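A.B. asks: Predicted model and sequence below, questions to follow.
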Amino acid sequence: MVKMTCLFICLSLNLSSCDEKKSKDTKTVVSDNSEVTTYYLIRHAEKDRTDPSNDNPHLNEQGKERAIKWLQVLADVDFDAVYSTDFNRTRETAQPLASKNNLQTIIYDANNSYNEDFKMETQGKTVLIVGHSNTTPAFVNAILGENKYPDLDDNNNAALFKVTVKDGKATSQLTQY
């Protein structure tokens, strides 16, 4: 009878220690959800406007210089991913920063940008997103969950939005360069 009691106590202790381990794992998962995700969003650099009928122009000389300027402005940022819409001007703006970080530019659909798949892919990462005068503020607003920023002026290629998401709360900054 004493042996049975000892066996019962040992099994009970062993099982209770397993329960404790499960709760520790649960706590770890919760802390993973509090990772910081940082998004840097810019509009493409200046485009070639010599042919108004061209809906997919390349960057002009000023735009090429601005793409290099973004490389300098964001030199201390280590990006985990670089996203661009599928246009020459956005890909060319993103390319210097993608190259600096040894990344391929990922094409995204500006009409379906901040969805659950995107959130999961970018959670806990530092991400550059290159868009347009209307899609970049809309993307920021989607992350924030509010309409904080209007479309950019068509001549504004100098806006940098920084959005930080932590514990499900997003904050933003807008800086002009």
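C.D. replies: Perfect, thanks for sending it. Numbering: from 1, shown residues only.

A.B. asks: only C-alpha atoms for contact and neighbour calcs from this point on.
C.D. replies: Noted.

A.B. asks: May I have the secondary structure class of S17?
C.D. replies: Using DSSP: H, G, I helix; E, B strand; the rest coil, the structure places S17 in helix.

A.B. asks: ok, now L103?
C.D. replies: coil.

A.B. asks: Tell me where the protein has helices.
C.D. replies: In the chain, the helices defined using DSSP state H lie at 2-32, 61-73, 88-100, 116-122, 135-144.

A.B. asks: Distance to I106 and mean neighbour count for those - can I get that in TSV?
C.D. replies: Converted to TSV, the helices of the chain look like this (distance: least, Cα to Cα, whole Å; neighbours: other Cα atoms under 10 Å):
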stretch	distance to I106	mean neighbour count
helix 2-32	25	11
helix 61-73	17	17
helix 88-100	9	22
helix 116-122	11	11
helix 135-144	16	21
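
A.B. asks: Using a markdown table, lay out the ones you listed together with distance to R43.
C.D. replies: Shown next, in a markdown table, are the helices of the chain (distance: least, Cα to Cα, whole Å):
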| stretch | distance to R43 |
| --- | --- |
| helix 2-32 | 31 |
| helix 61-73 | 10 |
| helix 88-100 | 8 |
| helix 116-122 | 19 |
| helix 135-144 | 6 |
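
A.B. asks: here's the one I want to compare it with:
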Amino acid sequence: MRPMARLSRWCFLLGRCTPAVILIRHADVAGGGADPALSAAGSARALELRHVFHDAGLDSIYITRWQRTQQTAAPLAADLGVTPVQIDSAVDVITAIRARPPSSAALVVGHTNTVPDIIAGLGGPTGVTIGATEFDRLFVLLRGRLIQLHYGP
């Protein structure tokens, strides 16, 4: 049996393994309003996301109904040929990710009020916060361990 197949079998039996998950807040927005578009800086950050994760092996991307998450994910999704899945509830994102094989890798583009909940719901630490002006935070959750990074111009 191949090592990943063996790992997948044990993960299923034990219920402890989740896919690798990269979580970000949407990129910088222009102005206010209920559904603002990305600013020029946000568009540049979205292009940087494409560059950073082009070879990361992502096989799924989760976004919300808000155009800022869609625009953040769009360059990477187009580059990978992956159609983003729109899910607005943090609980539903957690459920969708837990249903994926442990060998998969997902990107979640969320918001300041959803990314921390998704991290905690997938076995990461509680208490993660994202400030109102922090658009460069990047979280990698792998087997319950959270790595916090920054990205973008």
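C.D. replies: In hand now; what should we look at? These figures come from a predicted structure and were not determined experimentally.

A.B. asks: Assuming the best superposition, what's their TM-score?
C.D. replies: Put the two chains on top of each other and the TM-score (TM-score structural alignment, normalised by the length of the second structure) is 0.82; 143 aligned residues with a Cα RMSD of 2.3 Å.

A.B. asks: one step back: what about the helices of the first structure, which gets the closest to I42 of the first structure?
C.D. replies: When these are compared by Cα to Cα, helix 135-144 sits nearest I42 of the first structure, at 6.6 Å.

A.B. asks: Quick one: end-to-end distance for stretch 153-173 of the first structure.
C.D. replies: One end of stretch 153-173 of the first structure to the other measures 18 Å (Cα to Cα, to the nearest Å).

A.B. asks: buried residues in it?
C.D. replies: For stretch 153-173 of the first structure, the neighbour count (16 or more other Cα atoms under 10 Å) marks N157, A158, A159, L160, F161, K162, V163, T164, V165, A170, S172 as buried.

A.B. asks: quick revisit: T38 of the first structure: which of the helices of the first structure is closest?
C.D. replies: With Cα to Cα, the closest approach to T38 of the first structure among the helices of the first structure belongs to helix 116-122: 8.8 Å.

A.B. asks: what's the mean distance for that closest one versus the second structure?
C.D. replies: Here the mean offset of helix 116-122 of the first structure against the second structure after fitting is 3.2 Å, by mean Cα distance after the TM-score superposition for the first structure.

A.B. asks: What lines up with D153 of the first structure in the second structure?
C.D. replies: Aligning on TM-score structural alignment places D153 of the first structure opposite G131 in the second structure.

A.B. asks: quick one on the thing from earlier: tell me which of the helices of the first structure sits nearest to P52 of the first structure.
C.D. replies: Comparing the helices of the first structure by Cα to Cα, helix 88-100 comes nearest, at 14.4 Å.

A.B. asks: which part of the second structure lines up with that closest one?
C.D. replies: Aligned by TM-score structural alignment, helix 88-100 of the first structure corresponds to residues 67-79 of the second structure.

A.B. asks: Give me the residue at the spatial middle of the second structure.
C.D. replies: Centroid-nearest residue in the second structure: V108, 2.0 Å away (criterion: Cα atoms, centre = their mean).

A.B. asks: Quick check, that residue in contact with I63.
C.D. replies: Yes. Using Cα atoms under 8 Å, V108 of the second structure is in contact with I63, at 6.3 Å.

A.B. asks: quick revisit: now do the contacts for the match of D153 of the first structure.
C.D. replies: If you count contacts by Cα atoms under 8 Å, 6 or more residues apart in numbering, G131 of the second structure has them with T112.

A.B. asks: change it to 10 Å
C.D. replies: Shown in contact with G131 of the second structure (Cα atoms under 10 Å, 6 or more residues apart in numbering): T112, N113, R137.

A.B. asks: I appreciate the help and will end here.
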